[in-house]
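> Provided below are the primary sequence and the corresponding predicted coordinates.
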Amino acid sequence: MSAVRLLLVPLALCVMHAWLCHGACVEVDSDTEAVAGEGFKLSCISCKMRGEVPAVASVEWHFMAEGESEFVHIYSYGNMYGVITDLERFGDRLDWNGSKNTLDLQDGSIYILNVTYNDTGTYRCHFDRTLTFPSYEFQTNATKFITLNVVGKATRGMASILSEVMMYVSIIGLQLWLVVEMVYCYRKIAAAGEEALRESAAEYLAIASESKDNCAGVAVAE
């Protein structure tokens, strides 16, 4: 039974490492070119430095149109509920496209329906996050800016290509990390198995030796 427990402990650790890797957060920059008349996702991702720490976050979006000098609040999301705050400009054209069914937001993206040329400008995405530790809470925030250009026909810019390349590099890096962790876990399991077998063999030899001595004692007594 002890040998089985020794094998199960590193295996459980290996599974946990794999789960953490699967849930990894990667900050990918948003595309910056939208096509008039189509939908467009404004990506805004803010990863926690400590993924195991529970947190509650809210996201605020602001917009400064091309030629203007001040930002206007356009969208707010918190407590799993989103509100469009600039109905005159965006009406019902904004929709939440980030983290769902959780208060612990890391993806604060929104989606613009039926993009118009008036949507050209700079968007500001602001995260307010409260990290909950065992004995205290810690407030943190992050702000990202996206300069959007609306065109009549889609063209693939260098920023989009670089973002896609960085995304694939990050995914490959995470997969390599997972392979290293699995090899490490396998070696730990193998070492634990060999140790358990040595202990079992030593225990068996000790019992066999003791039985032999007992039999010899009984023979002499007879």
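Nice, I can see it. What you see is a predicted model, and the numbers here were worked out from it, not measured in a lab. Numbering: from 1, shown residues only.

> CA only for contacts and neighbour counts going forward, please
Will do.

> Could you pull out the buried residues of the top strand by length along the chain?
Longest strand in the chain, counting residues (DSSP state E): strand 137-151. The neighbour-count check on strand 137-151 (16 or more other Cα atoms under 10 Å) flags 144, 145, 146, 147, 148, 149, 150, 151 as buried.

> give me the number of residues near the residue nearest to the fourth one when sequence neighbours are not counted?
Okay, so that is residue 147. Spatially, and ignoring its direct neighbours in sequence, residue 147 is nearest to residue 122 (4.3 Å; Cα to Cα, 6 or more residues apart in numbering). By other Cα atoms under 10 Å, 18 other residues sit near residue 122.

> isn't residue 122 right up against residue 68?
No - with contact defined as Cα atoms under 8 Å, residue 122 does not reach residue 68; the gap is 9.8 Å.

> Against residue 60, how distant is residue 129?
12 Å (Cα to Cα, to the nearest Å).

> Next: residue 216.
Where residue 60 is concerned, residue 216 sits at a distance of 86 Å (Cα to Cα).

> if you count what's nearby, which of these two comes out ahead?
residue 60 (19 against 11).

> A further structure is provided below for comparison with the first:
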Amino acid sequence: VCYLFPLVMASLCHGACVEVDSDTEAVANQGFKLGCISCKMRGEVPATAAVNWYFKASDDDEFSHLYSYEDLIGDVIDPRFYERLDWNGSKQTKDLQDGSIYILNVTYNDTGTYQCRFNRVLMYPNYEFQTNASKTIIINVVPRLTRGMASIFSEVMMYVSIIGLQFWLVVEMVYCYRKIAAAGEEALRESAAEYLAIASESKDNCAGVQVAE
């Protein structure tokens, strides 16, 4: 058991990779992270990977090689991104799963289509197996962040739900108040009827005693 516990913990730690889509709206004159994650399906198999990024501007016909990262070394290839681009992916490992990059001081010329390509080599005891993965991201540069319809709809539905819940609570309170009030009136009527019945019975008993005397 003592030997299995570290192995289980190691499996959990290495199995935490989740492929999340990148944001697609960048703000001019600000930094922007181009996300690209390619999880290794066989976490227990050692591997090495290289990541290459390609860019096609909105007025370009073909992709140009933008950036390359391999053996812990990054290289900005496209001169349009010199001194404006940095590696933002997996750190201190050749077994890359996060191939994200970060663009500094985004300009409107950065609008376009980006491709992230993983070239991974899985190293088995007797052979090596090469796999490739590619992701395409279309980036739009805007003066400021705009809220999507989904976000607006979610916020509206949240307020509607809150107002509906408050209305339901008011209705429940009124209903309970009326029910308690009605029960109180019924109890008073029953108490009054019982009192009158006792009083009438006492009067009859008193009249019978006087006749007997």
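Looks like it came in fine. No experiment lies behind these values; they were computed from the predicted model shown.

> ok, back up a step: kindly reformat the buried residues of strand 137-151 of the first structure as TSV containing distance to residue 84 of the first structure.
Converted to TSV, the buried residues of strand 137-151 of the first structure look like this (distance: Cα to Cα, whole Å):
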residue	distance to residue 84 of the first structure
144	19
145	19
146	18
147	20
148	19
149	21
150	21
151	24
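
> Nearest to residue 19 of the first structure among the residues you listed?
The nearest member of these to residue 19 of the first structure, counting by Cα to Cα, is residue 144 at 28.5 Å.

> Looking at the alignment, what corresponds to the closest one in the second structure?
Aligning on TM-score structural alignment places residue 144 of the first structure opposite residue 135 in the second structure.

> got it, and residue 190 of the first structure?
Checking with TM-score structural alignment, residue 190 of the first structure has no match.

> Shouldn't residue 190 of the first structure be within a helix?
Yes - Residue 190 of the first structure: assigned to a helix according to DSSP: H, G, I helix; E, B strand; the rest coil.

> what about it, distance to residue 3 of the first structure?
Plainly put, residue 190 of the first structure is 11 Å away from residue 3 of the first structure if you go by Cα to Cα.

> Equivalent analysis for residue 87 of the first structure, please.
66 Å.

> Leaving out sequence neighbours, find the closest residue to residue 144 of the second structure.
Using Cα to Cα, 6+ apart, the closest residue to residue 144 of the second structure is residue 27 (5.4 Å).

> how about the counterpart of the one you found in the first structure, what does it touch?
Aligned counterpart of residue 27 of the second structure in the first structure: residue 35 (TM-score structural alignment). Going by Cα atoms under 8 Å, 6 or more residues apart in numbering, residue 35 of the first structure touches 115, 150, 151, 152, 153, 154.

> Who are the contact partners of residue 75 of the first structure?
Residue 75 of the first structure makes contact with 60, 61, 62, 82, 83, 84, 85, 86, 94, according to Cα under 8 Å, 6+ apart.

> helix, strand or coil for residue 58 of the first structure?
What three-state DSSP gives for residue 58 of the first structure is strand.

> Name the nearest residue to the aligned residue in the second structure for it, sequence neighbours excluded.
Matched to the second structure by TM-score structural alignment, residue 58 of the first structure sits across from residue 50. Counting by Cα to Cα, 6+ apart, residue 70 is the residue found nearest to residue 50 of the second structure once chain neighbours are left out, at 4.7 Å.

> Hmm, residue 142 and residue 126 of the first structure touching each other?
Yes - Residue 126 of the first structure lies in contact with residue 142 (Cα under 8 Å); the separation is 5.8 Å.

> Measure how buried the residue mapped onto residue 4 of the second structure from the first structure is and give me the count.
Under the alignment (TM-score structural alignment), residue 4 of the second structure pairs with residue 13 of the first structure. By the other Cα under 10 Å criterion, the neighbourhood of residue 13 of the first structure contains 14 residues.

> just residue 107 of the first structure next, same as before
As a burial measure, residue 107 of the first structure scores 20 neighbours (other Cα under 10 Å).

> Could you check how far the corresponding residue of the second structure for it is from residue 160 of the second structure?
When the second structure is aligned by TM-score structural alignment, the residue opposite residue 107 of the first structure is residue 98. Using Cα to Cα, one gets 40 Å for the distance from residue 98 of the second structure to residue 160 of the second structure.

> where do the helices sit along the second structure?
4-14, 149-212 (DSSP state H).

> contact partners of the first one?
Helix 4-14 of the second structure is touched from outside by 43, 44, with contacts defined as Cα under 8 Å, 6+ apart.

> for that helix, the distance to its chain's centre please.
26 Å (Cα atoms, centre = their mean, to the nearest Å).

> likewise the longest one?
Here helix 149-212 of the second structure is found 46 Å from its chain centre; the criterion is Cα atoms, centre = their mean.

> right, and residue 102 of the second structure touches residue 81 too?
No - between residue 102 of the second structure and residue 81 there is no contact under Cα under 8 Å: 10.7 Å.
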